[in-house]
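Engineer: Provided below are the primary sequence and the corresponding predicted coordinates.
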Amino acid sequence: MSSPDDRTVLAAGCVLWRRTPRPDPAAHPADIEICLVHRPKYDDWSHPKGKLKRGEDALAGALREVAEETGHTAAPGPELPTVRYLADGRLKQVRYWAAEAVSGAFRPNDEVDRVRWLTPDAARARLTRPRDRTLVDALLTTARLP
């Protein structure tokens, strides 16, 4: 697709994940959990994301949105597929990255009232929109996970 026109809403986000160590790492390697956010305005479960500020770099915006919505700082990994859809009659383009949660803690805010850390299968099932489920698959096939 060519570069977005002036009417396209540009946004960015992350599929945020963390390691979940097992009691006996020698017998069971670490698994991962994926962070989903609940937005009361839409009553949906999604990956943390948001609109970019004018002139903001997409990756910087994605990491800013993760921090604002989840309270976590994140180490970015590979870029995941870009998602495009209509929102309020305008094309919205959201660039995503895999990102490992490094530190932080969630506090409810105006945009996000809950977060859940779920296994990939449970995250896929909890996500409200099918287009967000494909990002879980992309994370698992693209990122180098434990």
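Structural biologist: Received, thanks.
Engineer: From now on I want contacts and neighbour counts done on CA atoms only, so please keep to that.
Structural biologist: OK.
Engineer: mind listing what's buried in stretch 88-95?
Structural biologist: 91-95 (16 or more other C-alpha atoms under 10 Å).
Engineer: Turn those residues into TSV, including distance to Gly104 and secondary structure.
Structural biologist: Output for the buried residues of stretch 88-95, formatted as TSV (distance: C-alpha to C-alpha, whole Å; DSSP: H, G, I helix; E, B strand; the rest coil):
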residue	distance to Gly104	secondary structure
Leu91	33	strand
Lys92	29	strand
Gln93	28	strand
Val94	24	strand
Arg95	23	strand
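Engineer: which stretch of helix or strand covers Ala60?
Structural biologist: For Ala60, the host element (DSSP states H and E) is helix 58-70.
Engineer: okay, now the one to match up with it:
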Amino acid sequence: MTVPQKPVRAAGCVLWRRAASEDGLEIALVHRPKYGDWSHPKGKLKRGEDALAGAVREVAEETGMDCRPGAPLPTAHYLANGRAKQVRYWAAEAVAGAFVPNSEVDRLLWLSPAEARCYLTHERDRPLVDALLAALHLA
């Protein structure tokens, strides 16, 4: 009998900032060269790390941005490399910082919500854009 493995725990944010665009905001997406994808900033939690603290840490590591976390957003559940993965998300406003490319993330784009939906590589990430807009009462 095999014992089921615990899911890989991860956390991230749908990072946003105010903008002069039609929607009044822009969403940050990161490009990860290892996977060749565009996604919301996220990553695995360290042992014993609180999910929200991990989400804020991952945003800082991947985008260079300090953020103010807000409403929780839907949790994503999917398989990654044959293992169950659970990613908790929060809305987070970028408040300061600057992006510097690194080995994990080589590009960052600030996009309108409509553009962000189109750029996101994985279908599972698109509903998070709508969840952010609903959390900010813009939907």
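Structural biologist: Cool, got the structure. Keep in mind that this is a model prediction, so the values were computed, not measured.
Engineer: Tell me which other helices or strands the helix holding Ala60 of the first structure touches.
Structural biologist: strand 9-20, strand 49-51, strand 72-87, strand 90-104 (3 or more C-alpha pairs under 8 Å, 6 or more residues apart in numbering; DSSP states H and E).
Engineer: now that helix: which residue numbers in the second structure?
Structural biologist: The alignment of helix 58-70 of the first structure onto the second structure (TM-score structural alignment) spans residues 51-63.
Engineer: same thing with stretch 80-96 of the first structure?
Structural biologist: Taking TM-score structural alignment, stretch 80-96 of the first structure hits residues 73-89 over in the second structure.
Engineer: Could you list the residues in contact with that stretch?
Structural biologist: Stretch 73-89 of the second structure is contacted by residues 5-14, 42, 51, 55, 72, 90-91, 124, 128, 131-132, 135 when judged by C-alpha atoms under 8 Å, 6 or more residues apart in numbering.
Engineer: distance between it and the chain's centre?
Structural biologist: How far stretch 73-89 of the second structure lies from its chain's middle: 12 Å, per C-alpha atoms, centre = their mean, to the nearest Å.
Engineer: so how far is Tyr85 of the first structure from the residue mapped onto Ala98 of the second structure from the first structure?
Structural biologist: Mapped onto the first structure by TM-score structural alignment, Ala98 of the second structure lines up with Ala105. Distance of Ala105 of the first structure to Tyr85 of the first structure, computed by C-alpha to C-alpha, to the nearest Å: 31 Å.
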